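**Student:** Fold the stuff below for me.
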Amino acid sequence: MDLTEAAQAWREDGFVILPGFIPPDELKPAADELNLLFPSAEGFHDETDPQRGRSSSRPSHAGQGTTG
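**Tutor:** Coordinates of the predicted model:
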């Protein structure tokens, strides 16, 4: 994907995937720590991971959880 296609995808879809943009050796430290922020797939679905409900107490959309 060239940058023109990437920019068009960004405008149309709101996101773009750039394969190989960040080298794997630079991604590895972040990937290794994902479990500190997010539950594992297994822990999420079987409800055993303490991270599962961590973010569910916060509204995910503007205006959600407000009254009035």
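**Student:** can we go C-alpha only for contacts and neighbour counts from here?
**Tutor:** Noted.
**Student:** What about residue 12, how many residues nearby?
**Tutor:** 10 (other CA atoms under 10 Å).
**Student:** before we move on, which element is it in?
**Tutor:** For residue 12, the host element (DSSP states H and E) is helix 3-13.
**Student:** And this one, please, so the two structures can be compared:
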Amino acid sequence: MITYIKESIDELKNNVTLPSRAESSNLMVIVAVFSILFALATWGVDSVFSELITIYFNLLIG
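**Tutor:** Below you'll find the predicted structure:
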């Protein structure tokens, strides 16, 4: 386990490069847009299922 941690730290120090500030900002905007779109899609599906369940139980109770 110690060897793994040491190798991981070495990998981070020598082989990982961080993106530029501009690239990070662009990626952040892309992630934010897709997160909002995914949240809206989830809300839409939830709303449809909620309506369908309401209709089903209203017909069942009738």
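**Student:** TM-score for these two?
**Tutor:** Scored by TM-score structural alignment, normalised by the length of structure 2, the superposition of the two chains gives a TM-score of 0.33; 36 aligned residues with a CA RMSD of 3.4 Å.
**Student:** hmm, back to that, packing partners for whichever helix or strand comes after the helix holding residue 12 of structure 1?
**Tutor:** Under the assignment DSSP H and E, the closest C-terminal helix or strand after helix 3-13 of structure 1 is helix 24-32. Applying 3 or more CA pairs under 8 Å, 6 or more residues apart in numbering; DSSP states H and E, we find helix 24-32 of structure 1 packed against no helix or strand.
**Student:** can you pull out the helices in structure 2?
**Tutor:** Secondary structure of structure 2 by DSSP state H: the helices cover 2-15, 21-61.
**Student:** Dump those helices to CSV, plus mean neighbour count.
**Tutor:** Conversion of the helices of structure 2 to CSV gives the following (neighbours: other CA atoms under 10 Å):
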stretch, mean neighbour count
helix 2-15, 10
helix 21-61, 11
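**Student:** Residue 32 of structure 2 and residue 25 of structure 2, how far apart?
**Tutor:** 10 Å (CA to CA, to the nearest Å).
**Student:** Please apply the same query to residue 12 of structure 2.
**Tutor:** From residue 12 of structure 2 over to residue 25 of structure 2 (counting by CA to CA), the distance is 22 Å.
**Student:** what's the answer for residue 38 of structure 2, then?
**Tutor:** From residue 38 of structure 2 to residue 25 of structure 2 the distance is 20 Å (CA to CA).
**Student:** cool, and residue 61 of structure 2?
**Tutor:** Applying CA to CA to residue 61 of structure 2 and residue 25 of structure 2 gives a distance of 54 Å.
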